[in-house]
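Engineer: quick one, fold the following:
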Amino acid sequence: MQQIPLSEKLFHGAVSVEKAKDFMKPWRIPYNKKDFFYPNCISGQAEMPAGVRIKIRSNTQAITIGIVEAAELMEMDCVIDGTLVKTAYIPAGETMVSFDALTGQTKLIEIYLSQKVPVKVSGVWIDEGAAWERVDDTRLHWITYGSSITHCYYSDSPSQTWPALAAHKLDLNLTCLGYSGNCHLEPMVARMIRDLPADFISICAGINIVGGKTLSDRTFTPALIGFIQTIRDVHKNVPLVIISPIFHREREKAENEVGLSLEKVRREIRQVVDMLKRHGDQNIYYIDGLELFGEEFERYMPDGLHPNGEGDKIMAVRFQQLIESYVPISRIKT
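Structural biologist: Model (predicted):
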């Protein structure tokens, strides 16, 4: 087999790529500033490559990805011309994963890395003599920020998270900033989004803020305003969607110790969006999380909080429908 030279240009959906002698590792924060993303690189979530994929165009009939020993079971997906053809289950200690029996035609190959486990890629190999080229993704760039509901630990596989499915349906180039257990309107994340290229941005915030009691009824609204305005320092006219929390029965009405419930957070998010519109931001949009994934879909949340694989598919379809209703694609593409 022939080895493809490792390059950060092979990785799509990463914010940065750590380069070592024997591997490259995608990150969802700037690796050279990782100490700023307190605590511990957003609680260790930023090194898990949700939404990150290796992408080439080739007529190879097999592709092999080398990895530094998997610390635990991980999954990777092989997607050909937008269609999932195989999910590989890679046991702890394994250093190679292969996808074969591919067609001999020239095709777009995307290898979605695990969204649950950090991945150090040590090499990429294709058939001897096969033609290949790196791919520049010229589609509009979508950045989505959120919690575990956006990170999608419980999806069927890495390419079947709701952001990955929605990006495919909307024909967008995805960067997923879903950080499980986090999404507390971290100022460094706002600065990072501000400094990344973006044609469309979505933010789904509130559920962990209520659950973790990290912001109160006094501090939530100003923190959200500041987060949005930091992004607007650069992305002044980019369509920006603010999504309130999806349904979670336990936290809907009961206020926590610092005065927030999900119902109250939804009202405050709506008020912030309306206020910013009054002050001239005509490209900011509000989506009620109950429209995205409301009580009628509770059966797809086995733990009452996180959508399962089928729930993610529903969320992807609902997100597509809501975006096409509230934020016409023609507005994103102008």
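
Engineer: switch to C-alpha atoms for all contacts and neighbour counts from now on
Structural biologist: OK.

Engineer: ok, now which ones touch the spatially closest residue to Leu262 that is not a sequence neighbour?
Structural biologist: Leaving out its chain neighbours, the residue that sits closest to Leu262 by Cα to Cα, 6 or more residues apart in numbering is Glu252, at 4.8 Å. The contact partners of Glu252, by Cα atoms under 8 Å, 6 or more residues apart in numbering, come to Ser261, Leu262, Glu263.

Engineer: please report how far Glu252 lies from Val210.
Structural biologist: Going from Glu252 to Val210 by Cα to Cα, to the nearest Å gives 10 Å.

Engineer: could you name every residue contacting both of these two?
Structural biologist: By Cα under 8 Å, 6+ apart, the residues touching both Glu252 and Val210 are Ser261, Leu262.

Engineer: mind listing what's buried in stretch 103-122?
Structural biologist: 107-122 (16 or more other Cα atoms under 10 Å).

Engineer: try stretch 196-210
Structural biologist: 198-210.

Engineer: what's the host helix or strand of Phe319 packed up against?
Structural biologist: If you go by DSSP states H and E, Phe319 is part of helix 309-326. Under the contact criterion of 3 or more Cα pairs under 8 Å, 6 or more residues apart in numbering; DSSP states H and E, helix 309-326 touches helix 162-170, helix 289-292.

Engineer: same thing but at 6 Å, please
Structural biologist: Packing contacts for helix 309-326, counted by 3 or more Cα pairs under 6 Å, 6 or more residues apart in numbering; DSSP states H and E, involve helix 162-170.

Engineer: tell me how many other residues crowd Asn32.
Structural biologist: Neighbour count of Asn32, defined by other Cα atoms under 10 Å: 10.

Engineer: again with Ala92
Structural biologist: Neighbour tally, Ala92, other Cα under 10 Å: 12.

Engineer: quick check, it in contact with Glu72.
Structural biologist: Yes: judged on Cα atoms under 6 Å, Ala92 makes contact with Glu72 at a distance of 4.2 Å.

Engineer: most widely separated two among the buried residues of stretch 196-210?
Structural biologist: The most widely separated members of the buried residues of stretch 196-210, counting by Cα to Cα, are Asp199 and Val210 (29.5 Å).

Engineer: re earlier: inside strands: which ones of the buried residues of stretch 103-122?
Structural biologist: Those of the buried residues of stretch 103-122 mapping onto strands are Lys107, Leu108, Ile109, Glu110, Ile111, Tyr112, Val121, Ser122, per DSSP state E.

Engineer: now the other sequence, so there's something to compare against:
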Amino acid sequence: MPTHSNRTTTPITTPITSDLLRGALDLEPTPHGVLPHRLPARARAQYTDPQLAMAESQPSGVRLLFRTRATTVELDTLPTKRTYVGAPPRPDGVYDLLVDGQLTAQATVTGGNTVTIDLATGAAEQQPGPPATLSFTELPDGTKDIEIWLPHNETTELVALRTDAPVEPVPDRGRKVWLHHGSSISHGSDAASPTTIWPALAASLGGVELINLGLAGSALLDPFTARAIRDTPADLISLKLGINVVNADLMRLRAFAPAVHGFLDTIREGHPTAPLLVVSPILCPIHEDTPGPGAFDFDALAAGKLRFLATGDPAEVAAGKLTLGIIRDELSRIVRQRAADDPHLHYLDGRDLYGERDFAELPLPDDLHPDAATHRRIGEQFAELAFTAGGPFTGNGA
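Structural biologist: Down below sits the predicted model:
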């Protein structure tokens, strides 16, 4: 008996709209298509820092999600790839394809724009390039949910979505939404692919929908980031704070504590009772007792290796300079102080995610960022501590 099929030999082009995306807070029309952003336009307008602009436009945690019977899916994208003068070449960004929640295929694309950055001077030069096509074929027959996780480390304009069967948005799956904010480690620096950055791994283990506001170099207690978190619907919120404040040498102790209080106050305006977890930095030996600023190790760069070092003077701690040890003490103190009036506020020492024992087994390759295996370790340990019985994301209000 013949069965009905709505597949067609003529590709169907579906407009890429916000109802087909998860993890983006804004969708900007461009001459080529649309550009997902992880900060809203109002936040982006308040400080046009190139590092922040690059970080928030890299779609870490952003994925296309749709339901279809299609066995062929094509996606035209315009990536912006980065190269660094004198540094080893960076691999192309990876796209992860999930079918009904299972990783089924991975792909990369060549072409696109290229930004060449001189680490010595900070100068950047952009070379335009053409869009490229990503193609997934021989997908399972029948109705299924397709997720295409975009590269966490490449700005990615979405140009066109083509399939051999109609697509429709996926209805609410009844999962809680977890919004996480952090630094380049949360952004996914040096992870193998977008579903293996530690927040994505933890979200999968916890059975939640991720909004990842990990912003490389930009977890700096900016008020516009706090307002973005305040205004974004979420059931669970975590903030991994501290490393960027140290390696940017942005604040002294006098400014840091009030800034943390203000950040939390703003978030609580929109999420008064949501479980809110403050996470201090993971172990990072170069900054444990040595203040910033952090810097590239140019001797290592001359040998073809990318490494970082701390350039501050530990003697300056007495004048209020910050180290990771001081940051942890302050964050713990602030959470204890506020928890008397905020029972849904919690603290997690980042060294419980990656500490001395982890460092001995899995050292940081560039002295700052975890590698792929360490992302998995951090994601698994976060899920164990936050999402299992007795964790801050399983109690009252969660």
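
Engineer: quick check, nearest of the ones in strands among the buried residues of stretch 103-122 of structure 1 to Leu305 of structure 1?
Structural biologist: So of those, ranked by how close each gets to Leu305 of structure 1 (Cα to Cα), first place is Tyr112, at 25.0 Å.

Engineer: ok, that closest one - contacts?
Structural biologist: Val52, Arg53, Met76, Asp77, Pro158, Ser159 (Cα atoms under 6 Å, 6 or more residues apart in numbering).

Engineer: tell me the one of those nearest Tyr326 of structure 1?
Structural biologist: For these, the nearest to Tyr326 of structure 1 is Ser159 (25.4 Å; Cα to Cα).

Engineer: how many other residues sit next to the closest one?
Structural biologist: For Ser159 of structure 1, using other Cα under 10 Å, the count is 29.

Engineer: what does it align to in structure 2?
Structural biologist: Aligned by TM-score structural alignment, Ser159 of structure 1 pairs with Thr195 of structure 2.

Engineer: how far away is the residue nearest to that match when sequence neighbours are not counted from Asp76 of structure 2?
Structural biologist: Nearest non-adjacent residue to Thr195 of structure 2, counting by Cα to Cα, 6+ apart: Leu201, 6.4 Å away. Using Cα to Cα, Leu201 of structure 2 is found at 26 Å from Asp76 of structure 2.

Engineer: same question, Pro233 of structure 2
Structural biologist: 30 Å.

Engineer: so Thr175 of structure 1 touches Gly13, yeah?
Structural biologist: Yes: counting by Cα under 6 Å, Gly13 is a contact partner of Thr175 of structure 1 at 4.4 Å.

Engineer: out of the two, which sits in the more crowded spot?
Structural biologist: Per other Cα under 10 Å, whichever of Thr175 of structure 1 and Gly13 has more neighbours is Thr175, with 26 against 23.

Engineer: what about that one, which helix or strand?
Structural biologist: Thr175 of structure 1 belongs to strand 173-178, assigned by DSSP H and E.

Engineer: tell me roughly how far that strand lies from structure 2 on average.
Structural biologist: Compared with structure 2 after the fit, strand 173-178 of structure 1 shows a mean deviation of 0.8 Å (mean Cα distance after the TM-score superposition for structure 1).

Engineer: can you give me the helices in the stretch 201-350 of structure 2?
Structural biologist: For the stretch 201-350 of structure 2, the helices defined by DSSP state H, counting those that start in this stretch cover 223-231, 243-247, 253-270, 285-288, 298-302, 324-339.

Engineer: which part of structure 1 lines up with the fourth one?
Structural biologist: Under TM-score structural alignment, the counterpart of helix 285-288 of structure 2 in structure 1 spans residues 249-252.

Engineer: show me which residues of the matching stretch are buried.
Structural biologist: Under 16+ other Cα under 10 Å, the buried positions of stretch 249-252 of structure 1 are Arg251, Glu252.

Engineer: likewise for stretch 161-169 of structure 2?
Structural biologist: Across stretch 161-169 of structure 2, burial judged by 16+ other Cα under 10 Å covers Leu161, Arg162, Thr163, Asp164, Ala165, Pro166, Val167, Pro169.

Engineer: and the last one? What does it align with in structure 1?
Structural biologist: If I follow you right, that is Pro169 of structure 2. With TM-score structural alignment as the criterion, Pro169 of structure 2 pairs with Arg134.

Engineer: my guess is that match contacts His12, does it?
Structural biologist: No: between Arg134 of structure 1 and His12 there is no contact under Cα under 6 Å: 10.8 Å.

Engineer: need the contact list for the spatially most central residue of structure 2.
Structural biologist: Central residue of structure 2 (Cα atoms, centre = their mean): His187, 2.9 Å from the mean position. Shown in contact with His187 of structure 2 (Cα under 6 Å, 6+ apart): Gly214, Leu215, Ala216.

Engineer: which one of these is nearest to Gly390 of structure 2?
Structural biologist: Nearest to Gly390 of structure 2, judged by Cα to Cα, of those is Gly214 at 25.4 Å.

Engineer: counterpart of that closest one over in structure 1?
Structural biologist: Gly214 of structure 2 maps onto Gly178 in structure 1, by TM-score structural alignment.

Engineer: same question, Thr71 of structure 2
Structural biologist: Per TM-score structural alignment, Thr71 of structure 2 is aligned with Gln61.

Engineer: go ahead and confirm its match touches Gly104.
Structural biologist: Yes: counting by Cα under 6 Å, Gly104 is a contact partner of Gln61 of structure 1 at 5.5 Å.

Engineer: before we move on, the earlier item: how many neighbours does the closest residue to the match of Pro169 of structure 2 other than its chain neighbours have?
Structural biologist: Leaving aside its chain neighbours, Arg134 of structure 1 sits nearest to Ile56 (4.9 Å; criterion: Cα to Cα, 6+ apart). Neighbours of Ile56 of structure 1 under the rule other Cα under 10 Å: 20.

Engineer: distance of the equivalent of Gly262 of structure 2 over in structure 1 from His12 of structure 1?
Structural biologist: Counting by TM-score structural alignment, Gly262 of structure 2 lines up with Gly226 in structure 1. Using Cα to Cα, one obtains 29 Å as the distance from Gly226 of structure 1 to His12 of structure 1.

Engineer: next one: His184 of structure 1
Structural biologist: On the measure of Cα to Cα, His184 of structure 1 and His12 of structure 1 end up 25 Å apart.

Engineer: settle this for me: Lys81 of structure 2 is touching Thr116, isn't it.
Structural biologist: No: applying Cα under 6 Å, one finds Lys81 of structure 2 not in contact with Thr116, separated by 8.6 Å.

Engineer: compare these two (neighbour count), which wins?
Structural biologist: Lys81 (22 against 17).
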